[in-house]
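Novice: Everything below, folded, please.
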Amino acid sequence: MTHDSCLEAALLPFKLSHVAAGFIAVLVGYTSSVAIIFQAIDRLGATDAQANSWMLVLGLGMGLSTLVLSLGNRMPVLTAWSTPGAALIALSSGLSLPQATGAFILCALLLIATGLSGWFDKLTRLIPDSLANAMLAGILFSFGMKIFDALGSDRTLVLLMGAAYLALKRLAPRYAIAGVFFAGLAYVAATGGFEGVSLPVALARPEFVMPEFSLPALIGLGLPMFLVTMSSQNMPGVVTLRADGYRPDIGRAITVTGLFSLLLAPFGGYAFNLAAITAAICTGPDADDNPRTRYKAALFAGSFYVVIGLMGATVIGLFLILPRALVLTIAALALLGSIGNSLSAAMAPKDEREAALLTFMATASGFSLYGIGAPFWALLLGLVVRFSLRRAR
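Specialist: Here you go, the predicted model:
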């Protein structure tokens, strides 16, 4: 760290870019998958009070675990709810909320056991950097491409935000993402997008559900939830950190997410894991020029998660009234740096370029097989291709 950066860190412990990256990470995290959470809650027949409890503990769990891991490692280690886990719940049938809660506890215990054993950490160390970066680029690329969907739904808003991004990148690159977000909000407000919106203000309360341990629920929901959380969530989360040069103790991180899952499962905190897409917003250069202080962006993300959890459905409703085009555009622009860096690093070794390219393409395709998402299969494909071509050469 240079003398100037040390002085800046001492005088300005937090930057606007930290606040912007943390907020946008939370915005993207909620708006991209909160609908799946609502479907999962509805599938289990939860009451309104229990639904509010879910949103409370999910926000608290993500926020507090992010704060613990980011402060403890001095790295931007973000966590998230298990989106594929929520999809499994939404697709389940014949399960009561107590039975599902028992399955959540089994998943949490398996996460804790995995973290304490250390085998997952050792496994991720065997993944070549080129393939790890290719997988991350594929994950982020499929998300970044949605800006063109937004262009079709609200051309004026997207073009305005794009023009603001180009101007700010030239004049004040550190504040480009924050400026683009406020420009988008100003446009929506000026065109009447927020008129007639009223949100009740109320604090959410936890609702305890006594778990019921049913063998069909444990095997049919708890075990698959653990598997998809590890393969589709934790693996990309580790890759995201590695791509930007961060190597925390992965075993300890997974143990922490497992402990939060165990403590909050009876209240609706079904499963927590390492974040990938939202983490990339805080680990990339737009969050901070200095990699050593990017963890401060994660601290803001964690704090925002806690506030949103406490406010429950009120703040989530506020997120949901934002135009989808605005959310997709700001997410794509915030991820541009990470996509470019990952692609560059993935294609750098010439003898691994074919394997990395296939890994990238398979990940970006978004296919799934046997209920396991594209990142796992893409990485497996890349490893097979890399091994085969190396032996041939």
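Novice: Only C-alpha atoms from now on, for both contacts and neighbour counts.
Specialist: OK.
Novice: and the longest helix anywhere in the chain, how far from the chain's centre?
Specialist: Using DSSP state H to define each element, the chain has its longest helix at helix 16-43. With CA atoms, centre = their mean, to the nearest Å as the basis, helix 16-43 stands 8 Å off its chain's centre.
Novice: How about stretch 357-375?
Specialist: For stretch 357-375, the distance to the chain centre is 17 Å (CA atoms, centre = their mean).
Novice: and what of stretch 79-98?
Specialist: Distance of stretch 79-98 from the chain centroid (CA atoms, centre = their mean) equals 17 Å.
Novice: same thing with stretch 161-175?
Specialist: The chain centre lies 25 Å from the centre of stretch 161-175; the measure is CA atoms, centre = their mean.
Novice: residues in contact with it?
Specialist: Residues outside stretch 161-175 that contact it (CA atoms under 8 Å, 6 or more residues apart in numbering): 16-17, 176-177, 179-181, 183-184, 286-289, 329, 333.
Novice: I have a second one here; can you model it like the first so I can compare?
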Amino acid sequence: MSSPQSSASVPAPARGPTFPAIAAGTLAAVVGFASSLPVALQGLIAAGASQTQAASGLMALSFAMGIGTLWASARSRMPISLAWSTPGAALLAAQGVGAGGFAESVGAFLVSGALVVAAGSWRPLGRAVAAIPNPLASAMLAGVLFGLCVAPVKAVAAMPLPALAIVAAWAVTARINRLFAVPVALVVAAIAFVATSPVGLAQLGPLAPEAVLVVPSLSIHALTTIALPLFVVTMASQNIPGIAVLAVNGYRPAPGPLFRLTGIFSILAAPFGGHAVSLAAITAALCAGPDAEPDPARRWWAAAVSGIVYCLFGLCATAFAAFLTAAPPLLIQAVAGLALIGSFAAALTGAVAEKDKTEAAMITFVITASGVGFLGIGGALWGLLAGGAFLALQRWRRVG
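Specialist: So this is what the prediction gives:
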């Protein structure tokens, strides 16, 4: 990994983090965890995890991205942040559980992590992923996110008062500070749940962190509906943008080693229920920007602090999972949908950014959003294949 490409990136004296770095790192971890926690939990449960397995998965992911962030930032002296794959979790929520249950999903998580390692080690595979037209990758992601993004509407229809309170809290907070919109909505959801259906600690069950080892199994269905789409959305929606965020802020790490790092930590987290770890994008911007630390050579401290906070959140994963799974699923899905609206808007914008690829992108979006799978292949992969085939046909006709 190379050093930050900045005129100010002169090695600083060895001293601890400044207050702005601590504040930025803590904020990045809180926002990153709370904003996508409902999505991650919904994804694991939809993939077949029990409450205990989902809590173990959240804990494994928290430790993986915390330790991975600490390792990468301290070793490179750059603000490199890892995060769980939020688009990947949304994919799991859209695909549902296969016949083999959560063990089959865990097998797919392992394969996806191995593919990320391969993409970072074998350049042809990395180039192949990067060569997927951005409108098609964006359209596939938009199709995956669509189902969860309509959850707030369904929640308002089924549970008007609490759902409207959640939506109002999200909208008002977003007007003031978008970073805190989802965490505030999650707090309002918790208050609404406790107010309407008090839950005692005894009813929630044991809250101590517990790692649950899941023996993986493999199937063609899991490979095509989970492993391959999870690999594509994680690479296209988080790993590659994560490199771009660092570049915008003047840092030029070698992508290959970072991709391998995220793949390795994904493989380590998978047996305990974690779906995927990737480079962070939004939270990376919080740690890599000038607000985190005036000196670019010292901003890595902000990322390191966020890694420590992620590990602390991992110790509380069982409590978070217990409370959220006890709440009405519609309310948690509503918060998850609100958390993904920005990502959905960005994906849809990317899908129609190039006029000559709009039809192919819309084919990808419609097929993916339908959720219809056949021949053992899920809607996300069919959408990408169909959009790619239509785009190839368009180009062939032009050449002809």
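Novice: What value does the TM-score take for this pair?
Specialist: The TM-score (TM-score structural alignment, normalised by the length of the first structure) is 0.70; 349 aligned residues with a CA RMSD of 4.4 Å.
Novice: returning to what we had before: could you pick out the buried ones from the contacts of stretch 161-175 of the first structure?
Specialist: For the contacts of stretch 161-175 of the first structure, a burial check counting by 16 or more other CA atoms under 10 Å picks out 16-17, 176-177, 179-181, 183-184, 286-288, 329, 333.
Novice: Widest-spaced pair of those?
Specialist: Distance extremes for these: the farthest pair is Gly184 and Asp288 at 21.9 Å, using CA to CA.
Novice: which stretches of the stretch 1-150 of the second structure form strands?
Specialist: 82-84 (DSSP state E, counting those that start in this stretch).
Novice: Helices of that one, residue ranges please.
Specialist: Secondary structure of the stretch 1-150 of the second structure (DSSP state H, counting those that start in this stretch): helices located at 19-46, 51-76, 86-95, 101-121, 123-130, 134-149.
Novice: Tell me which other helices or strands the fourth one touches.
Specialist: It stands for helix 101-121 of the second structure. Contacts defined by 3 or more CA pairs under 8 Å, 6 or more residues apart in numbering; DSSP states H and E place helix 101-121 of the second structure against helix 123-130, helix 220-222, helix 228-234, helix 255-269.
Novice: so of those helices, which one's packed in deepest?
Specialist: helix 228-234 (a mean of 25; mean count of other CA atoms under 10 Å).
Novice: list the buried ones in the very next helix or strand once past it?
Specialist: Using DSSP states H and E, the helix or strand that follows helix 228-234 of the second structure in sequence is helix 240-248. Across helix 240-248 of the second structure, burial judged by 16+ other CA under 10 Å covers Ile240, Pro241, Gly242, Ile243, Val245, Leu246.
Novice: Just the closest of the residues you listed to Leu393 of the second structure, please.
Specialist: Once CA to CA is applied, the member of the buried residues of helix 240-248 of the second structure that ends up nearest Leu393 of the second structure is Ile240, at 27.4 Å.
Novice: Now name the helix or strand holding the counterpart of Ala392 of the first structure in the second structure.
Specialist: Matched to the second structure by TM-score structural alignment, Ala392 of the first structure sits across from Arg397. Assignment of secondary structure by DSSP H and E places Arg397 of the second structure within helix 379-399.
Novice: chain center to that helix, what's the gap?
Specialist: Counting by CA atoms, centre = their mean, helix 379-399 of the second structure comes out at 27 Å from the chain centroid.
Novice: That one packs against which elements?
Specialist: Packed next to helix 379-399 of the second structure, using 3+ CA pairs under 8 Å, 6+ apart, are helix 134-149, helix 228-234, helix 358-370.
Novice: want to throw these into JSON lines with distance to Gly101 of the second structure?
Specialist: As requested, these are arranged in JSON lines below (distance: least, CA to CA, whole Å):
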{"stretch": "helix 134-149", "distance to Gly101 of the second structure": "20"}
{"stretch": "helix 228-234", "distance to Gly101 of the second structure": "17"}
{"stretch": "helix 358-370", "distance to Gly101 of the second structure": "22"}
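Novice: Relative to Ser112 of the second structure, tell me which of the ones you listed wins on proximity.
Specialist: Of these, the one closest to Ser112 of the second structure (CA to CA) turns out to be helix 228-234, at 5.0 Å.
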